[in-house]
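Colleague: Just a sequence and a predicted model for now, questions to come.
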Amino acid sequence: MSRTSSLRAVVVGTGHRAQTFTRDLAARPGHRVVALCDPNPTRMAFHNRLLTEAGQPPATPWEPERFTDLLAEEGVDEVVVTTVDAEHDRYIVPALRAGCRVVTEKPMTVDADRCARILDTVRTTGNSLTVAFNYRFNPVHEKVRALLAEGAVGEILSVHFEWLLDTRHGADYFRRWHREKRNSGGLMVHKASHHFDLVNWWLADRPQEVFGYGRLAFYGPEAGARHGLRRDYDRAHGAAAAADDPFALDLAADDTLRALYLDAERDDGYRRDRNVFGGPVTIEDDMAVLVRYARGATMTYHLTAYSPWEGYRVMVNGSAGRLELEVEESRWQPPRALLQAPRGGHRGWGTAHPAPAVEATGRHPGDGGARGARRGRHPDARRALRSPHLTEHRDRTRRRARPRRRTRRQPLLRDGAARQRAGPRAWPLGLRTEVEPLLFGALSGASPGRARRPAGTPVRRGPGPSPWRGGRGHRCGCR
C-alpha cells in the first residue's frame, strides 16, 4: 500500500486505449503512476514519454510474469487493467487479493469460468472492482433512464436495440487481436457488453433467458471473396496489394500507431494491420440476440460491424407510450479516410460525434402530448453519399432517396402506430441520406404543438440545422 500521500497506480497493458488512463492519472492530483506492466518494452517506453510530457517522473517497467512482485515492491494502491480481454483475470485476481482497488476495461473477462473466479475473489476479499462501462455516464443515456424510471412509457413491455459499427471502426476489430475469439470473446462480449449493460441499467432488471446467433457475413476470406473485396496480402505494411485497398491500415501514416505498434513489432511480433479479408478470423460481424427479462419484458438486439455509418437506435415500448433514441456517432466516410482525430477518437480514424436532440410526444389521443414537433434537417440531409470503392460492385446504390418533409399535421407518434416516416428506406453500403440524430420520448403532460426538452437545452423552431450538433465524442473500449 501507499508509502506516501499520493495514491500509487500501475497501468497493466500499454496499448492505445491505455493512453487515456496514463494521461488522466498523471494529470489527477493525489495520484501517481509508479509502474507499467506489459510484455513489450517499446510500448512501455511510449507511455513513460506520456508521463514525462505531463511533468511526472517515469514509471518503473515490469514484465507480466513478475506482477505479484510488482504489487508488493511498488506499494500499489490502484491497478488499471487494459490488456487483451482474455488476460484480465490474470491481473484482477492477484490485485484484489493484495488489497488494491482495481479498474478494468470492459469486458471484465471473456467466459463464465473466468467471471466466476473474479466475482468469487471480490466476495471473499471485499475489495473494489470497477468495470469501465462508461456509456452509463452519457447524459443522453442518463436521460433515458430517468424517463423510464419515472414511468414516461408506463410498464416496459419490450425493447429493440440496434447498434451499427461503420467500416472504419467495425473493420478495425478485424485487423487486430480482437479477430480471434480466444482473445476477445468476440464482439458479442467485447462490444455488445456495453449495450447489454445499458439495457439492464435502464430496465433495472436482469435477463432470465437469452438466445443468440451470429455469423461472419462481411469480413474474413470467404465473405471477402464472395463480395469481391478481398486482396491478397496478410498485413498492410509493405504489401503492394494493400496500396489501393480502402480497408488497409497504414501504421506508418500515424505517429502514435507507428510508435505503439510498428516500432514495437521487434519485441513481440504483434501486427496491428492485418488484412480484414484474410484469415484466420474466428469472431462474428453480424449478431442477433433475443432476451427475456425477469419481470417479463423482452429485448431484440442486433449488432452490425460493417455499416456505412455508425450509431444506434433504441426503441422501448410501454403500456403508456414509446421511447425512441437514435444517435449518429459518425457519418459515412471511406474506410481508409485517415484523419487527424482528437484524442479519444478511434486510433486516429476521424469521426463526427453530433449530440442527440430530444423530442417528446404523447401516444394516446387526448393525453395532451406534443404532436408533430417539426424536425430540422442538416444541409447534408439531401445529399446521397456513395462509397466509391463499392460502386462497381453495387450499382444499385446510385439511386437517390429524397426525404419527405414532415409537417406539424403529421404526428411523430400515434395511437397504436409507430412513428411516421417517409416510407421504408434501404440504406445499402455507401448510401446515407439521414444525418441527424433524434430522441423521442413519450411524456404525458407535454404542451400541444411543442416538444418538451431537458432544462437548459435550446428550443428549435422550424426547419434548419440542429442546434445540438457538435457534441462530445464517445469513448468506447477499443484499444
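Modeller: Looks like it arrived, so ask away.

Colleague: alpha carbons only for contacts and neighbour counts from here, please
Modeller: OK.

Colleague: my guess is residue 83 meets residue 12, correct?
Modeller: Yes. Between residue 83 and residue 12 there is a contact under C-alpha atoms under 8 Å: 6.4 Å.

Colleague: can you pull the buried residues of stretch 13-30?
Modeller: Using 16 or more other C-alpha atoms under 10 Å as the burial criterion, the residues of stretch 13-30 that qualify are 13, 14, 15, 16, 17, 18, 19, 21, 22, 23, 25, 26.

Colleague: isn't the fifth one right next to residue 84, touching?
Modeller: No. With contact defined as C-alpha under 8 Å, residue 17 does not count as touching residue 84 (10.9 Å).

Colleague: List the contacts of the closest residue to residue 38 other than its chain neighbours.
Modeller: Residue nearest to residue 38 in three dimensions, not counting chain neighbours: residue 13, with 5.1 Å by C-alpha to C-alpha, 6 or more residues apart in numbering. Residues in contact with residue 13, defined by C-alpha atoms under 8 Å, 6 or more residues apart in numbering, are 36, 37, 38, 81, 82, 83, 84.

Colleague: doesn't residue 45 make contact with the first one?
Modeller: What that stands for is residue 36. No. With contact defined as C-alpha under 8 Å, residue 36 does not reach residue 45; the gap is 9.3 Å.

Colleague: ok, these two, which is more surrounded?
Modeller: Neighbour totals were compared for residue 36 and residue 45, and residue 36 leads with 29 against 19 (other C-alpha atoms under 10 Å).

Colleague: mind checking which helix or strand the more buried one is in?
Modeller: strand 31-37 (DSSP states H and E).

Colleague: Which other helices and strands does that strand contact?
Modeller: In this structure, strand 31-37 packs against strand 7-12, helix 18-27, strand 60-62, with contacts taken as 3 or more C-alpha pairs under 8 Å, 6 or more residues apart in numbering; DSSP states H and E.

Colleague: let's bring in a second model and compare:
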Amino acid sequence: MKKVVLVGAGGRAFYMFAKPLATELKGIVDFCGVYDHNPVRAKLLGDECGVAVYSGFAEMLEACKPEIVVVATPDNTHHTFIIEALEAGCDVISEKPMTIDAEKCRAILEAEKRTGRNVTVTFNLRFMPYFARIKQLLADNAIGSIRHVALEYFLDRSHGADYFRRWHAEMDKSGGLLVHKSTHHFDIINWWVDSHPEHVHAYGTRTFYGPTRTERGERCSTCEYTKTCEFYVDFSQQDFANRHYLQAEKEDGYIRDRCVFHDRIDICDTMSVNVKYENDALLTYSLVTYSPEEGWTATINGTDGRMEVSCMYSGPLAEKEAYSIRIIKPSGETITEDVPIVEGGHGGGDEKLRAMLFEGGIEDPLGQQAGSTAGAMSLLIGAAANRSIAENKSFSIAELSALPS
C-alpha cells in the first residue's frame, strides 16, 4: 500500500479526501498523516478519520515518508506545498486549480521537471458520466472537427454568494473565480477541443457583491441587518461549519461568514472570456454569480454538425433523472441521447476520480486523469483573463507563461 498524507483540513479536504481515504479506500492506501495551519480543524479531521495530526508540513513528510501528498489548502498556498513535496521525493495530487498565476505555475512545472516526480490535478468533472459521454462522442467525430464552443455558466445566489463570504473573494488568495471556479470549465473545454489555448481576451465587472449597499456589516453573526438581508446565514446551526470554522477561527482569524457586501471583496462577479486555441478553435465563455438558478449551457459547433448540451442544477428547470445531448447534422437529422444522472459528489465524478487516483490498474482511454500540463493550461486561461481585464488587452498564453520545455 502506498503511504498518503494530506495537507489541508477544510471542507473539500475532509469530504473529498480524508473521509474516503479512511473508509472506502482503507486497505488500498495507508492514510498516515494530516497537517493544517489551523490546529483545531486539523485535530477534528484527525479524530474523525483516525489519522495522525502533525504540527508542521516538513515534520509530517519526515515522519511519514509518504509516496503521495494530497494538497487541498487555499489556492495561493498550493505551489508552496507542491514544490516542497516534489523536492522530498513525493508525487503530488493537487486540488484544482493547481495554483493561481503564471509565476507560481512556472515554479511548479520547473520543480516537477527537476525532481522527476509527478503532479496530478483533480478535475473531477472529467469523470462525471455526462461530460465523459460528450468527450467520447466528440472523439468519435460526431460533429467533425470542433471549430467553436460557447459555454455560459451561472451560479445561483446560494452557491455563488458563498464564494464571496470566503477567502475566495480576495484575488491574492484565489486568483478570482476565473481561476478558482472556471478552471473546471476551461479544463473541460480544453479536453473536449483537444488543443491548448493560445490567446485570451476578457472583460469583468463587480456590480452585485462587494460594497454595493449601505446596509452591510463585517459578518453575518454580528450583523444588525439579519432580519432583512436575503444573504444572511447562521453557520452556528450547521454542525460542520460551526465546529470546523466558527469554533476554529480563534486560531487563525479566518471568518467563514463574512458579509457578501464587504469592502475587502476585490474579485469580479460577472465575467466574459474569449479564447483562441492552437488548432484555431474558438471559445466564448461567461460566468455570472448571482443568478436565480444554477447550471450551464453549451453549444459545440463542428465541421459536420452542432452539439447542444446543458445541466440545470437548481431552479424550476433542475433536472432530476437525466441530462440530454442533442446533435444536429447538416442534413437536418437530429440525434438525442439522455445520460442518466448519477448519485454522488459532482455527479459521481468524485468517486470515479478517487478510484483512478488511488486504486490503480484502471484503463483511461479518454485521458480523464489530468497531469500538470492540463492543470497549467486551465489556470493560465484564467490568469490571462485576469490580466486582460486589468490591462484591457489580449494576452498570449506562451508569453504569459514561458513554460519549461
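Modeller: Perfect, I can see it now. Only a predicted model underlies this, so the values are computations on that prediction, with no experimental measurement involved.

Colleague: For the two chains, what TM-score is obtained?
Modeller: Here the TM-score for the pair of chains, by TM-score structural alignment, normalised by the length of structure 2, is 0.80; 346 aligned residues with a C-alpha RMSD of 2.2 Å.

Colleague: Which members of the contacts of residue 13 of structure 1 are the farthest-apart pair?
Modeller: Distance extremes for these: the farthest pair is 36 and 84 at 15.2 Å, using C-alpha to C-alpha.

Colleague: Which residue is the nearest non-sequential neighbour of the equivalent of residue 43 of structure 1 over in structure 2?
Modeller: Applying TM-score structural alignment, one finds that residue 43 of structure 1 aligns to residue 41 in structure 2. Nearest residue to residue 41 of structure 2, sequence neighbours excluded (C-alpha to C-alpha, 6+ apart): residue 244, at 5.3 Å.

Colleague: same check, this time on residue 288 of structure 1
Modeller: In space, and not counting its chain neighbours, residue 288 of structure 1 is closest to residue 302: 4.5 Å by C-alpha to C-alpha, 6+ apart.

Colleague: The one you found -> structure 2?
Modeller: If you follow residue 302 of structure 1 across to structure 2 using TM-score structural alignment, you land on residue 286.

Colleague: mind checking the SS state of that match?
Modeller: When classified by DSSP: H, G, I helix; E, B strand; the rest coil, residue 286 of structure 2 comes out as strand.

Colleague: Identify the residues contacting it.
Modeller: So residue 286 of structure 2 contacts 151, 152, 153, 270, 271, 272, 273 (C-alpha under 8 Å, 6+ apart).

Colleague: likewise residue 164 of structure 1?
Modeller: Residues in contact with residue 164 of structure 1 (C-alpha under 8 Å, 6+ apart) are 303, 304, 305, 306, 307, 309, 310, 311, 312.

Colleague: against structure 1, where does the one helix or strand residue 70 of structure 2 maps to fall?
Modeller: Element membership of residue 70 of structure 2, judged by DSSP H and E, is strand 68-71. Aligned by TM-score structural alignment, strand 68-71 of structure 2 falls on residues 78-81 of structure 1.

Colleague: what does stretch 122-141 of structure 2 give?
Modeller: Per the alignment by TM-score structural alignment, stretch 122-141 of structure 2 matches residues 132-151 in structure 1.

Colleague: so how far is stretch 325-341 of structure 2 off the chain centroid?
Modeller: 29 Å (C-alpha atoms, centre = their mean, to the nearest Å).

Colleague: measure that stretch end to end?
Modeller: Using C-alpha to C-alpha, to the nearest Å, one end of stretch 325-341 of structure 2 lies 13 Å from the other.

Colleague: what comes up buried for that stretch?
Modeller: Within stretch 325-341 of structure 2, the residues scored as buried using 16+ other C-alpha under 10 Å are 325, 326, 327, 328, 329, 341.

Colleague: Of those residues, which belong to strands?
Modeller: In this view, the buried residues of stretch 325-341 of structure 2 that belong to strands under DSSP state E are 325, 326, 327, 328.

Colleague: I'd say the third one and residue 335 touch.
Modeller: Yes. Contact status for residue 327 of structure 2 versus residue 335: in contact at 5.0 Å, counting by C-alpha under 8 Å.

Colleague: Identify the residues contacting residue 400 of structure 2.
Modeller: So residue 400 of structure 2 contacts 102, 384 (C-alpha under 8 Å, 6+ apart).

Colleague: Try it again at 7 Å.
Modeller: Contacts here follow C-alpha atoms under 7 Å, 6 or more residues apart in numbering; on that basis residue 400 of structure 2 touches residue 102.

Colleague: Now it: which helix or strand?
Modeller: helix 397-401.

Colleague: Aligned counterpart of residue 324 of structure 1 in structure 2, please.
Modeller: Match for residue 324 of structure 1 (TM-score structural alignment): residue 308.

Colleague: and the helix or strand in which its match is found, how far from structure 1 on average?
Modeller: Counting by DSSP H and E, the element that carries residue 308 of structure 2 is strand 305-314. With mean C-alpha distance after the TM-score superposition for structure 1, strand 305-314 of structure 2 departs from structure 1 by a mean of 0.8 Å once superposed.

Colleague: Which strands and helices lie in contact with that strand?
Modeller: On a contact count with 3 or more C-alpha pairs under 7 Å, 6 or more residues apart in numbering; DSSP states H and E, strand 305-314 of structure 2 meets strand 294-302, strand 322-328.

Colleague: related to what we said a few turns ago, only whichever of the contacts of residue 13 of structure 1 are buried, select them in ChimeraX.
Modeller: Buried members of the contacts of residue 13 of structure 1, defined by 16+ other C-alpha under 10 Å, are picked up in ChimeraX with:
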select :36,37,38,81,82,83,84
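
Colleague: contacting residues for the residue most central in space within structure 2?
Modeller: Residue closest to the average C-alpha location in structure 2 (C-alpha atoms, centre = their mean): residue 96, at 4.3 Å. Applying C-alpha under 7 Å, 6+ apart, we find residue 96 of structure 2 in contact with 121, 122, 123.

Colleague: mind redoing it with 6 Å?
Modeller: Shown in contact with residue 96 of structure 2 (C-alpha atoms under 6 Å, 6 or more residues apart in numbering): 121, 122.

Colleague: Translate it into the numbering of structure 1.
Modeller: Matched to structure 1 by TM-score structural alignment, residue 96 of structure 2 sits across from residue 106.
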